[in-house]
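Visitor: have a look at this fold, sequence not included:
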């Protein structure tokens, strides 16, 4: 917390209090009912969470990326789905801030800052997965606008977001393929169908859907930045904050699992003493705390580079890779510490174990992160001192 200003610390404390007072007492019942957290989302909107990445003159409470990490961690500590509800929104905010035309910024950012407009991004396709350059969604020039055809899948907040940053091909014949890709800023309308909510192991409450575009009409000024062919590079830049955000979610899940385990290990007794005093359980707790601390430092390192305007695709990839794998390990160890109760749906631990895998495969799988990291290691001549 030493990296944060007093105002930023107050923001984190406000979110922490909201999580402890409102989210944690209700989350187990809501999560198992797969109920949309409408009241929680509205509370986040009132607190200004959706505007944390949007500075003036469009927003009021832009904070450092380090503060954003802590806010995301707190939300995920309560319910990872709440952090997911603002993840894609932040990426789209950053995309418009950095690449949008003046008109696009004026049209969207003030309402995005207040949460009146919530945004999501649409990258993944049913047959493409991580291979974005193989995408088949195409936007063809027709008159003054575009006709869009294609499908996207696993789109978080697909039904309730008013704005979609759609990555598609405006020049399907371009070689290499990424030079023909653009981001269109589109809103719901005729020709866009949102499917049923996709069933998921975890990450409940917030919807993930398929989007189907069939002769969907987008205006000519929908292209982010007004220039075709820049979409792939724009989205890769936007995913830097996206991967930091996913890593921060992993911190929240890991922290919740550790805190629950530490508390339980002090309350539960066996053979006449608290179970943390048994070396096997104590070792789990020590390793969990050490891994979580290391993961947090790696995430904050990426956040600081992002704030400094330095390239951080490798650092964000490292943070996402390590934090997500750590969250999965801590969640499993939390089940072990809780014993049979860790397998019970009456305890939060089993939810952490179901939520943690999303961070491993989301926002670019960890296998993709390793590819990003090694390419940067080669191009940068190794790790800088």
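Guide: Okay, I see it. Here the structure is a predicted model, which is why all the values come from computation and not from measurement. Numbers count the residues shown, from 1 in each chain.
Visitor: every contact and neighbour count from this point should use C-alpha atoms.
Guide: Fine.
Visitor: verify the contact between residue 226 and residue 103 for me.
Guide: No - with contacts counted by CA atoms under 8 Å, residue 226 stays clear of residue 103, the gap being 10.1 Å.
Visitor: looking at those two, which is more packed in?
Guide: residue 226 (17 against 10; other CA atoms under 10 Å).
Visitor: pretty sure residue 311 sits in a helix.
Guide: No - judged by DSSP: H, G, I helix; E, B strand; the rest coil, residue 311 forms no part of a helix; its state is coil.
Visitor: that one reaches residue 304, doesn't it?
Guide: No - using CA under 8 Å, residue 311 makes no contact with residue 304, being 10.8 Å away.
Visitor: any common contacting residues for the two?
Guide: Here residue 311 and residue 304 have no joint contacts, going by CA atoms under 8 Å, 6 or more residues apart in numbering.
Visitor: residues in contact with residue 276?
Guide: 262, 265-266, 282, 285.
Visitor: quick one: which of the residues you listed sit in helices?
Guide: 262, 265-266, 282, 285 (DSSP state H).
Visitor: next up, a structure to set beside the first:
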């Protein structure tokens, strides 16, 4: 495949015709290259280096980077649609690129200094892998419980703490680390700052890759920091107290990415279920002729379409400059739950075969379960949505 042509501008995204050509090219690559390699990725629990190199050459690590930094300059709608198409294949392919694109790049673009943008965005666009360090053994969405500290030392800081369940940690070149720079501060969450930390900095170690239920080829691990000395210019944006705000802004993109991954994988799962239903025979005819099988297929199609519409609307609003915290949370919550239901129906349509590792349905069932957990569990997102609804109601009533 060819590299992605650069965008004509950094505010409106790629030219529509160029983007459509790229998507058609990506669809072919997914079906002709990535899906045939899935068995190897699963067996070796890693994406082959030659495929990673191809993805770098295609520009898949730089989709959202501004063109002046070597990226494609896609807008949010284009980026999320690319993720949806990429996610028709094994989740590991999206996982290796998405932290760069949807979270770390977003944080640097929105909050970084000019020097930080110039230093890091070209490297990320070229395919250096990044990690996003927010979650800890005792905290995730609860920043008040964060234990990682960044203590001032001369012109820099000393980091101490552990980050847990960090995607891509075993092969990341840089991590965006959230750390406590004050014991407590007002306004709320102003004690958290963000730092761009090279992973080869002395004092950083990475734990053993965690064994997971699914998503072979994608790796998570602890990042352990023991007296890690970093310069003052590692502070994202050059200002303390902005880390949690940066993390939450980046999570909007991260949640839209997970929503797109859920919708893209659900489409693959449904296609697999349809294929099996037309090939499998019972009582002398394909089981696709049975109305209760048809009902499961129809419910899946309707739910995938609903998720696609939610995602497209949230992205369109984000590109228009609207705040989409609630809509991104809603899209991620619905799409991830939907994907789980589609995977469950796929197993049910396969019957006893769906419980066997010989068939893809069993793997789909395991792979999809994480979508309801990371970038905000369904329950956390319910709280996010409800609290914002109540806040808006109270503001309107006054």
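Guide: Everything's here; your move. Keep in mind the model is a prediction, meaning the values are calculated, not measured.
Visitor: superposed, what's their TM-score?
Guide: Scored by TM-score structural alignment, normalised by the length of structure 1, the superposition of the two chains gives a TM-score of 0.95; 380 aligned residues with a CA RMSD of 1.7 Å.
Visitor: for structure 1, what spans make up the strands?
Guide: Applying DSSP state E to structure 1 gives strands spanning 119-122, 138-142, 145-156, 163-169, 181-187, 192-197, 208-219, 269-270, 273-274.
Visitor: mind putting the ones you listed into JSON lines with mean neighbour count?
Guide: Formatted as JSON lines, the strands of structure 1 follow (neighbours: other CA atoms under 10 Å):
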{"stretch": "strand 119-122", "mean neighbour count": "26"}
{"stretch": "strand 138-142", "mean neighbour count": "19"}
{"stretch": "strand 145-156", "mean neighbour count": "22"}
{"stretch": "strand 163-169", "mean neighbour count": "26"}
{"stretch": "strand 181-187", "mean neighbour count": "25"}
{"stretch": "strand 192-197", "mean neighbour count": "16"}
{"stretch": "strand 208-219", "mean neighbour count": "19"}
{"stretch": "strand 269-270", "mean neighbour count": "12"}
{"stretch": "strand 273-274", "mean neighbour count": "14"}
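Visitor: across to structure 2, which of the contacts of residue 276 of structure 1 hold up?
Guide: Mapping the contacts of residue 276 of structure 1 onto structure 2 (both residues aligned by TM-score structural alignment, their matches' CA atoms under 8 Å) leaves 262, 265-266, 282 still in contact.
Visitor: residues contacting residue 30 of structure 1?
Guide: 36-37, 205.
Visitor: measure residue 357 of structure 1 to residue 111 of structure 1 for me?
Guide: Going from residue 357 of structure 1 to residue 111 of structure 1 by CA to CA, to the nearest Å gives 33 Å.
Visitor: so which of those two has more stuff around it?
Guide: residue 357 (19 against 16).
Visitor: that one matches what in structure 2?
Guide: Aligned counterpart of residue 357 of structure 1 in structure 2: residue 369 (TM-score structural alignment).
Visitor: contacting residues for its match?
Guide: By CA under 8 Å, 6+ apart, residue 369 of structure 2 lies in contact with residue 340.
Visitor: what's the burial count for the aligned partner of residue 142 of structure 2 in structure 1?
Guide: Alignment note: residue 142 of structure 2 maps to residue 131 in structure 1; criterion TM-score structural alignment. By the criterion of other CA under 10 Å, residue 131 of structure 1 has 13 neighbours.
Visitor: ok, now residue 264 of structure 1?
Guide: For residue 264 of structure 1, the neighbour count with other CA under 10 Å is 17.
Visitor: what residue of structure 2 takes the place of it?
Guide: When structure 2 is aligned by TM-score structural alignment, residue 264 of structure 1 is paired with residue 276.
Visitor: surely its match and residue 350 touch.
Guide: Yes - in this structure, residue 276 of structure 2 is within contact of residue 350 by CA under 8 Å, at 7.0 Å.
Visitor: from residue 338 of structure 2, how far out is the match of residue 264 of structure 1?
Guide: In this view, residue 276 of structure 2 and residue 338 of structure 2 are 20 Å apart by CA to CA.
Visitor: same check, this time on residue 103 of structure 2
Guide: As for residue 103 of structure 2, its distance to residue 338 of structure 2 is 23 Å (criterion: CA to CA).
Visitor: in structure 1, which spans are helices?
Guide: Going by DSSP H, structure 1 shows helices at 6-18, 24-32, 38-47, 65-78, 80-99, 102-114, 231-267, 279-307, 313-338, 349-361, 366-379.
Visitor: contacts only, for the match of residue 264 of structure 1.
Guide: Each residue near residue 276 of structure 2 by CA under 8 Å, 6+ apart is listed here: 349-350.
Visitor: from residue 265 of structure 2, how far out is it?
Guide: Distance, residue 276 of structure 2 to residue 265 of structure 2, using CA to CA: 17 Å.
Visitor: what does residue 158 of structure 2 give?
Guide: Distance, residue 158 of structure 2 to residue 265 of structure 2, by CA to CA: 41 Å.
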